[in-house]
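K.L.:
I'll drop the sequence and a predicted model, then ask my questions.
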Amino acid sequence: MASSPPTSNLAGVTDQHLADLADLAPLDLPEAGEAEAWRSFLSRRVEGELATARAQADALRVLAAGDAAALERWNDLHVALGNAFAVSSLLAQVHPDQQLRESAERFEQELHAFQTGLMLDVEVFGRLESVPREGLDEALAPGATRVLDDALRAFRRSGVDRDDATRERLATLSARDSDLSQAFGRNIRDGATSTRVPASALAGLPEDYVAEHPAADDGTVAISTAYPDMGPFLMFSADAAARREVMTTYLNLGWPANDEVLGELLAVRDETARTLGYDGWPDYDAELKMIGSGSAIAEFVDRVAADAADSAQRDLAVMLERARHDDPGVERLTVADSRYLGEVVRREQFEVDGQAVRGYFDFAKVRRGLLDVTARLFGLTYTDVAEAPTWHDEVAAYDVTLDDTGERLGRIYLDLHPREGKYNHAAQFDLVSGVGQRQLPEGVLVCNFGRGRMEHSEVVTLFHEFGHLLHHVLAGRHPWARFSGVATEWDFVEAPSQMLEEWAWDHSVLATFATNADGEPIPAALVERMRAAEEFGQGIYAATQMYYAAISYRFHAELPDDLTARSAALSQQYAVWERLPDTHFHCGFGHLSGYTSGYYTYMWSLVIAKDLFSAFDADDLFAPEVARRYRDTVLAAGGSADAADLVEAFLGRPYDNRAFTAWLES
């Protein structure tokens, strides 16, 4: 049975608690550019925390059976292990020094090996299994029983109760999964490249973009696979052949290396699940999610695809008709046409000119506006810590405090521009997981935006990813490491961030920071047209997401021999766009590493996000009562209760799909 949602202490912190927090400080990082100092910091941090974790495991083993202190030792162990994982995982993806990134990856492997061994340790399991449950929450701290149940389930899912040979095989499989997952991500990250196209293909692109892409002696320009480069080109270039070349390059990121890597990774996961008695990886993976089973994933994907079909085909027909104005012989549109034709239709039928819209979103103003909006909404203050050392000069640091009490909640870092060797998508990374009265949460927002003007879609992405960062910081005061930060079921994780996207579509919000070169705020009528234009493609968006979700699920459920052929077949079944020949999307689909068979979670979370948003006043998105209640009930709770219970506590009822269905059909 799901536990009851906790009562948040966000707005009722005691004087003693504030005094304890005053003694906490963020990590003391080296200065940017000091590679040797960073290597030393990485080694000290990981090796020191890993040594602490080993010591806690040793101390746990010698406790008498039935000693509740075993759970406290378990928590201490995971505080240390989480610290080691966080810094190695982050620096492996963002640090400019390649040698340090490689060292961080090796540390990750060592940490995974320790974690695997720990979860197969029958002595540690035995000490935890013997902890008496009666009165445990009162004896230790609220949530202790939930932590214990979670730990014991994790041990059994690791195979601790199997024979020696099986445990040894599971350990080997876990290590191989870690190595292959690292290789998969590395091949995508390090495979970033560019395509040379005629300079004439830049006709119609923004002036600042053209200026940043001077032609070479042969009359060509380079368009990289980085989002700030590729996105505007695919949106505004009328050169269909050039768009096709650029998109083909992007869809071959990680290929051919990742074809073999992914094939083995799928096999390793399948063997792991079957060794543990599951019917396959999707069932094993879904057990810890709201959806519950692998078969339910397939049903959800097909249901959403069916619900979106009419809307998607209607909008596709509009785009195809428009394409035939330029080329009467067009029979089917490809994925390389999607952004360009979407922009043309928005401009011609909805009077939304992407370049005109872009003129209102200066990056510096957007970043400042994001902070102002979320501070006002959730009762926070962000203090620029200009003197804080970081791993790169472009990374900004802010301390976050709670207006209600003056409590310092933690520190955030914004690493928002592309550079060589950096993680090339958008995500929130932990640097430190917050633990009540022990350590402040520190989170990092890693994106790849340009330094000048932004597309509105990029603004939406920035709001989305910042939602994860807020979740990490606001849920950083629990005494149990298991509850800290974004620790909910994975098919709920995206919902708070998807809901925050709504503030990037509201005129009263955008007008506070979206201004043109003359300082004039974006017109309300334009924002309304932007919303109408966005609704135009909702069915296509849902169909595309279901194609991605189908790859994620079907690859893990079926283990196809020919991944490219299966991807092509799924594209034919779910996607509305014609697949480009000789492309291998799955090799660059980074979510196959982390989300495994569960990419459906983006759409599952969106159902909940739309319902959460229905509680807000659409005419006053800054109304404080509902925003603070949401902050305290959902975000601050972290993983201390099941997501369905948190949502029900906020809405006053179980969530449903009515708001999502209305959105999809609009």
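P.N.:
Thanks, I have it. Numbers count the residues shown, from 1 in each chain.
K.L.:
please make it C-alpha for all contacts and neighbour counts, starting now.
P.N.:
Fine.
K.L.:
all strands in the chain, in order from the N-terminus.
P.N.:
Along the chain, counting by DSSP state E, strands occupy 194-198, 220-224, 380-384, 396-402, 408-415, 427-432, 442-446.
K.L.:
nearest to Asp561 among the ones you listed would be which one?
P.N.:
With Cα to Cα as the measure, strand 194-198 is the member of the strands of the chain nearest Asp561 (30.0 Å).
K.L.:
relative to strand 220-224, how tilted is the closest one?
P.N.:
150 degrees (axes from the mean of the first three to the mean of the last three Cα atoms, to 10 degrees).
K.L.:
quick one: contacts of strand 194-198?
P.N.:
Identification of contacts with strand 194-198 by Cα atoms under 8 Å, 6 or more residues apart in numbering yields 219-225, 242, 245-246, 249.
K.L.:
please apply the same query to stretch 386-401.
P.N.:
With Cα under 8 Å, 6+ apart as the contact definition, stretch 386-401 has outside contacts at 28-33, 38, 95-96, 380-385, 407-417.
K.L.:
buried stuff in that stretch?
P.N.:
Going by neighbour count (16 or more other Cα atoms under 10 Å), the buried part of stretch 386-401 is 388-391, 395-401.
K.L.:
between those, which is nearest Phe449?
P.N.:
Val395 (12.7 Å).
K.L.:
distance-wise, check that closest one relative to Phe660.
P.N.:
Distance, Val395 to Phe660, using Cα to Cα, to the nearest Å: 36 Å.
K.L.:
so how many other residues sit close to Ser666?
P.N.:
12 (other Cα atoms under 10 Å).
K.L.:
do Asp620 as well
P.N.:
Asp620: 11 neighbours (other Cα under 10 Å).
K.L.:
got it, and Arg243?
P.N.:
25.
K.L.:
for Arg653, same thing?
P.N.:
11.
K.L.:
and if you look at Gly292?
P.N.:
Neighbours of Gly292 using other Cα under 10 Å come to 15.
K.L.:
got it, and Leu621?
P.N.:
17.
K.L.:
adding another structure so you can compare the two:
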Amino acid sequence: MANPLLQTFDTAPFSKIKNQDFEPAFEKALKEARAEIEVITASTDAPSFTNTIAALDATGEQLNRISSILFNLNSAETNEEIQQIAQNVSPKLSEFNNDLMLNETLFKRIKSVFKTQNKFNLNHEETRLLEETYQNFTRNGANLQEGQQKRLREIDQELATLSLQFGKQVLADTNAFELHVENKEALEGLPENALESAAQVAESKEKTGYVFTLHYPSYIPFMKYVKNRELRKKMAIAFGSKGFQQNQNNNEEIVLQIVKLRHERANLLGYNTHADFVLEKRMAKTAIKVTSFLDELLEKAKPAAKKEFKELNEFAKQVDGIEQLQKWDTAYYSEKLKQKKFNLNEEELKPFFELDQVVSGVFTIAHKLYQLNFEKLTDIDVYHKEVTTYKVTDQHGNFIAIFYADFHPRAGKRDGAWMTIYKNQQIKNGQNERPHVSIVCNFTKPTKTQPSLLTFNEVTTLFHEFGHALHAMLANTTYSSLSGTSVYWDFVELPSQLLENWCYEEEALALFAKHYKSGEKIPQTLVEKIKASANFQEGMLTLRQLSFGKLDMAWHAHNPTQIENVKQFEDGAFKDTQLLPSIKQNCMSTAFSHIFQGGYAAGYYSYKWAEVLDADAFSFFKENGIFNPEVALKFKQTVLSKGGTLDPMDLYVSFRGKEPDPEALLKRAGLIENS
């Protein structure tokens, strides 16, 4: 039977793919991609933009599509066999990438076009592609000596393997833990729907009572509502010890290997640190600027955070005689304090945020802003029965994108939420090929008696990932490598974080926040409470995000070769942002997938950086109306459709008319007074 991955396909043929198809498909696709590059290097024609730069951008399309399928399955629906295939394939992909970047003949052609670009009469997008291509080669070893290039290849192969191993071990520790509670009385405070979910998990494992796991929809309600402090402690310690236990999943050595290899790689390429290498291609530009940015926010947030923490500590002491708040206390007492201050119970909100209704709402908002329509499809192949697919069209009925949505946790899915692309937008042979885009989340599952009712945090997460999806869906560039979310990492979070703002707006909530039983719109009193509580503990939350950014920079903006103890180093990095006592059994770094498995190394600060952009951008929407068609069209035309065709600051200024004002974020967060 023919290998489905090697056939011509539009949407990914998930149901036809067998695990044994992947490795032969990669072998063939790698061979074809090498042949495509050989055509470019063997050409006897003088190097030009068309026969070298554009031709290179068009290579490896099948390889990219097969890669997107395998690596998304490895994140969203994995098993031991897929994990092994990913481990086998990753070094080969690294080798291919190195062969490409270190291809002397190819680089000579690229360099020739770069040096003589004035004679090609290039437009701004072509100029951008040329510059990005040239820099990509110089930044990845094209100018190194032969011995240095050999070492670069070794490092990249090692890093590819270590990164996958890191993620595999975090997932293994996540799945290995369960808290089995037979006595319902021990779970006092836990809402009925969370109890029902835990009972279903127990039933699926053929156990009596209730089973809780480290997956977010199980873990978060437990930590927020269970009165039993010892049980909360068990859960918190288990959650914080992923990758840090004395078992086969321990990630300490992997963390040290990764940071030291990244540092060596940066040095080989002429950079002082990995952060210097990464940030050269970011809006922030330098590690000094990132550190200064984080420190400035810390200066503003720390007094507020200390005040909020003192209030929380006093509240816990008053309510339950707690002398010293611990990691397993903050979510529980914060929820109680929030209820007291705002008369707002998270459980009160959930009946108004039924998943299908929220999805319908985000679609309606996308229609009102960007005239997009979403039609559910049943004839598109999916990798799991829980995945839903949609055809996206514009107001004229033109096809815009295929959209996949995968919302609930499974044993084969890593924690968190993300957006991925199965097919990039590009203009090929005169045709505008439209993208296939997916969002993957871990939201509260339906139970036997209730549909999936989302927490407000899950609602904002859905909007966040859908913001990324819009960035990919509305892409309208010529070249695949500049399309959609192919932008600087500290700019990519702007569309996602911007869309979260609509979750707090009465006009937007009215479109989807309806009681799942009665259909009653969310009461105005609850809307007011959501808005009033939006900045609750903002100082503490900001401090938490800054602590992650600072930990990331501590690992990547300095020479790590002398670091021997991961936990000790991490505690040092956290000292300026720490409010709670350190727990000896817990370590963040060993499960910090963003920087050791994902692409956020030396880039975690970008969440806060993009918050400055999104606060400033949303203030423009607010001034003109959150559904103002002119402002939405301008954002679509100047940001969402442009991808990486211009410098991000130029894109932002073309939308906003000025550079972003950091005070917009501080005002929104309540960290400085509104004038």
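P.N.:
Nice, thanks for sending it over. All values derive from a computational prediction rather than experimental measurement.
K.L.:
mind checking the TM-score on these two?
P.N.:
Once superposed, the chains reach a TM-score of 0.91 (TM-score structural alignment, normalised by the length of the first structure), with 634 aligned residues with a Cα RMSD of 2.2 Å.
K.L.:
out of the strands of the first structure, which is the most enclosed?
P.N.:
strand 442-446 (a mean of 26; mean count of other Cα atoms under 10 Å).
K.L.:
quick one: that one aligns where in the second structure?
P.N.:
Using TM-score structural alignment, strand 442-446 of the first structure corresponds to residues 436-440 of the second structure.
K.L.:
hmm, back to that, from the buried residues of stretch 386-401 of the first structure, which is closest to Pro256 of the first structure?
P.N.:
Trp391 (31.8 Å).
K.L.:
can you tell me what that closest one aligns to in the second structure?
P.N.:
So, by TM-score structural alignment, Trp391 of the first structure is matched to Tyr383.
K.L.:
Gln355 of the first structure too?
P.N.:
Match for Gln355 of the first structure (TM-score structural alignment): Glu347.
K.L.:
so how far is Gly603 of the second structure from its match?
P.N.:
Taken as Cα to Cα, the span from Glu347 of the second structure to Gly603 of the second structure is 34 Å.
K.L.:
what count of nearby residues applies to the match of Gln355 of the first structure?
P.N.:
Neighbours of Glu347 of the second structure (other Cα under 10 Å): 16.
K.L.:
dump the residue contacts of it.
P.N.:
191, 455.
K.L.:
ok, now Asn657 of the first structure?
P.N.:
607-608, 611.
K.L.:
out of the residues you listed, who's nearest Arg579 of the first structure?
P.N.:
Distance to Arg579 of the first structure across the contacts of Asn657 of the first structure (Cα to Cα) is lowest for Val607, with 27.8 Å.
K.L.:
coming back round to it: would you turn the strands of the first structure into a markdown table with distance to Ser295 of the first structure?
P.N.:
Formatted as a markdown table, the strands of the first structure follow (distance: least, Cα to Cα, whole Å):
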| stretch | distance to Ser295 of the first structure |
| --- | --- |
| strand 194-198 | 40 |
| strand 220-224 | 39 |
| strand 380-384 | 42 |
| strand 396-402 | 42 |
| strand 408-415 | 39 |
| strand 427-432 | 28 |
| strand 442-446 | 34 |
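K.L.:
quick one: which of those is nearest Ala57 of the first structure?
P.N.:
strand 427-432 (20.8 Å).
K.L.:
ok, average deviation of that closest one from the second structure?
P.N.:
Superposing on the second structure places strand 427-432 of the first structure at an average distance of 1.1 Å from its equivalents, by mean Cα distance after the TM-score superposition for the first structure.
K.L.:
now that strand: which residue numbers in the second structure?
P.N.:
Using TM-score structural alignment, strand 427-432 of the first structure pairs with 418-423 in the second structure.
K.L.:
got a list of what Ala238 of the second structure touches?
P.N.:
So Ala238 of the second structure contacts 177, 214 (Cα under 8 Å, 6+ apart).
K.L.:
could you measure the residue mapped onto it from the first structure against Phe585 of the first structure, distance?
P.N.:
Residue mapping for Ala238 of the second structure onto the first structure gives Thr249, with TM-score structural alignment as the criterion. Computed as Cα to Cα, the Thr249 of the first structure to Phe585 of the first structure distance reads 10 Å.
K.L.:
now swap in Arg244 of the first structure and tell me
P.N.:
With Cα to Cα as the criterion, Arg244 of the first structure and Phe585 of the first structure are 14 Å apart.
K.L.:
show me which of those two is the more surrounded one.
P.N.:
Neighbours per residue (other Cα under 10 Å) separate Arg244 of the first structure from Phe585, with Phe585 holding more: 23 against 17.
K.L.:
what does that one correspond to in the second structure?
P.N.:
Under TM-score structural alignment, Phe585 of the first structure pairs with Met588 in the second structure.
K.L.:
Ser295 of the first structure too?
P.N.:
Match for Ser295 of the first structure (TM-score structural alignment): Ile288.
K.L.:
count of residues packed around that match?
P.N.:
13.
K.L.:
OK, contacts around it?
P.N.:
No contacts exist for Ile288 of the second structure under Cα under 8 Å, 6+ apart.
K.L.:
list the residues that contact Gly412 of the second structure.
P.N.:
75-79.
K.L.:
from the residues you listed, which is closest to Thr577 of the second structure?
P.N.:
Taking the contacts of Gly412 of the second structure together and measuring to Thr577 of the second structure by Cα to Cα, the closest member is Ser75, at 31.0 Å.
K.L.:
the closest one: what's it in contact with?
P.N.:
Per Cα under 8 Å, 6+ apart, neighbours of Ser75 of the second structure: 412-414.
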